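Undergrad: 3D model of this:
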Amino acid sequence: MWGNIAIVIITFCGMEVVAWFTHKYIMHGFLWFLHRSHHTRHPYPFERNDLFFVYYGILSTIFVIYGSPNYDYRFWIGIGIGLYGLVYFLIHDVFIHRRLRLFGKAQNTYLKALDIAHKVHHKTTDKEGGESFGMLWVNSRFYKLAKKRVKQN
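TA: Okay, here's the model as predicted:
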């Protein structure tokens, strides 16, 4: 049981590294034509960028299906990828971009830092020159800004 929990945790944490790398070098690289939709304002409920979410959802599902007969390591890797996807959706799409209006403005320093870092990332509407490509790990300078803003409110 502990080994399975460790696989889920390691996979979840590893997905942050995968997300950062994919975002910086693939989404802002040769697949910019899909990710560009995320850096522009539009009236549509979906964007081409959502295909990345679909890809990871399929990947997670494949691991779960092939690992299900014996609940081997593949099952738990799929669960870790799926949990990361769920957290990513809640943080990125629901909390930061407000695609679903479920949460109000954050007064938590960590959540505020995430929001600030993501807004800094979106200041650039081009493929080049962006910063802050991760989702759950936040540079310490954004914590400092967030602490100031939380204290002001």
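Undergrad: when you work out contacts or count neighbours from here on, use the C-alpha atoms and nothing else.
TA: Noted.
Undergrad: quick check, central residue of this structure?
TA: Centroid-nearest residue in the chain, with Cα atoms, centre = their mean: residue 88, separated by 3.8 Å.
Undergrad: so what's that residue up against?
TA: Residue 88 makes contacts with residue 135, as judged by Cα atoms under 8 Å, 6 or more residues apart in numbering.
Undergrad: Proceed likewise with the subsequent sequence, for comparison:
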Amino acid sequence: MNLLIILLTFFMMEAATWLIHKYVMHGFLWGLHRDHHDRDDDSILERNDLFFAIFATPAIILMYFGAKQTFGYLFSIGLGITFYGIAYFFVHDIFIHQRVKFLKNTRNPYLLAIRRAHKQHHKHLEKKDGECFGFLWVPIKYFKMYFKNKN
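TA: This next block holds a predicted model:
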């Protein structure tokens, strides 16, 4: 049962990420997220990186209280959020933004679609008129763009 809760939480985080990215990061917390769209320096860290701590906090709290309940459902939810955060870090920061040079020349259609959708998102330098707020799931047109070229 705990594995099911972890997996369900992981996949539900995609919807939560879309909502938070569109309405919080591009809304009232735009001041923290802005430098991620308008990078004009070569610094390793940006204000946007503070979202790591903001999003990790509920996962830590859930795992803490869940561990007190002999690793019950709260712990599993916290673990699902944590696994999503790890996936986000590897795909977004390492693969897409190349903070560590990895899979730079991939030909994988799925990874290329994610990268293209994220480029479309970053095309907008202001908080309004954005698109592609998701992370692991992006609009079908980006998948079609790369999967049709595989044949």
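Undergrad: for the residue nearest to the centre of the first structure, which three-state class applies?
TA: Here residue 88 of the first structure is recorded as helix under DSSP: H, G, I helix; E, B strand; the rest coil.
Undergrad: which helix runs longest in the first structure?
TA: Once the first structure is assigned using DSSP state H, the helix that runs over the most residues is helix 2-21.
Undergrad: give the next helix or strand downstream of it.
TA: Next helix or strand after helix 2-21 of the first structure toward the C-terminus (DSSP states H and E): helix 32-35.
Undergrad: show me what the longest helix of the first structure is packed up against.
TA: If you count contacts as 3 or more Cα pairs under 8 Å, 6 or more residues apart in numbering; DSSP states H and E, helix 2-21 of the first structure packs onto helix 73-88.
Undergrad: what does the helix or strand that comes right after the helix it packs on contact?
TA: Next helix or strand after helix 73-88 of the first structure toward the C-terminus (DSSP H and E): helix 109-122. Helix 109-122 of the first structure is contacted from outside by 39, 96, 106, 130-133, 135-136, 138-139, 142-143, 145-147, 150, using Cα under 8 Å, 6+ apart.
Undergrad: report the buried members of these.
TA: Among the contacts of helix 109-122 of the first structure, those scoring as buried are 96, 106, 132, 133, 135, 136, 138, 142, 143, 146, 147 (criterion: 16 or more other Cα atoms under 10 Å).
Undergrad: check contacts around the fourth one.
TA: I take that to be residue 133 of the first structure. Applying Cα under 8 Å, 6+ apart to residue 133 of the first structure gives the contacts 19, 20, 21, 23, 24, 121.
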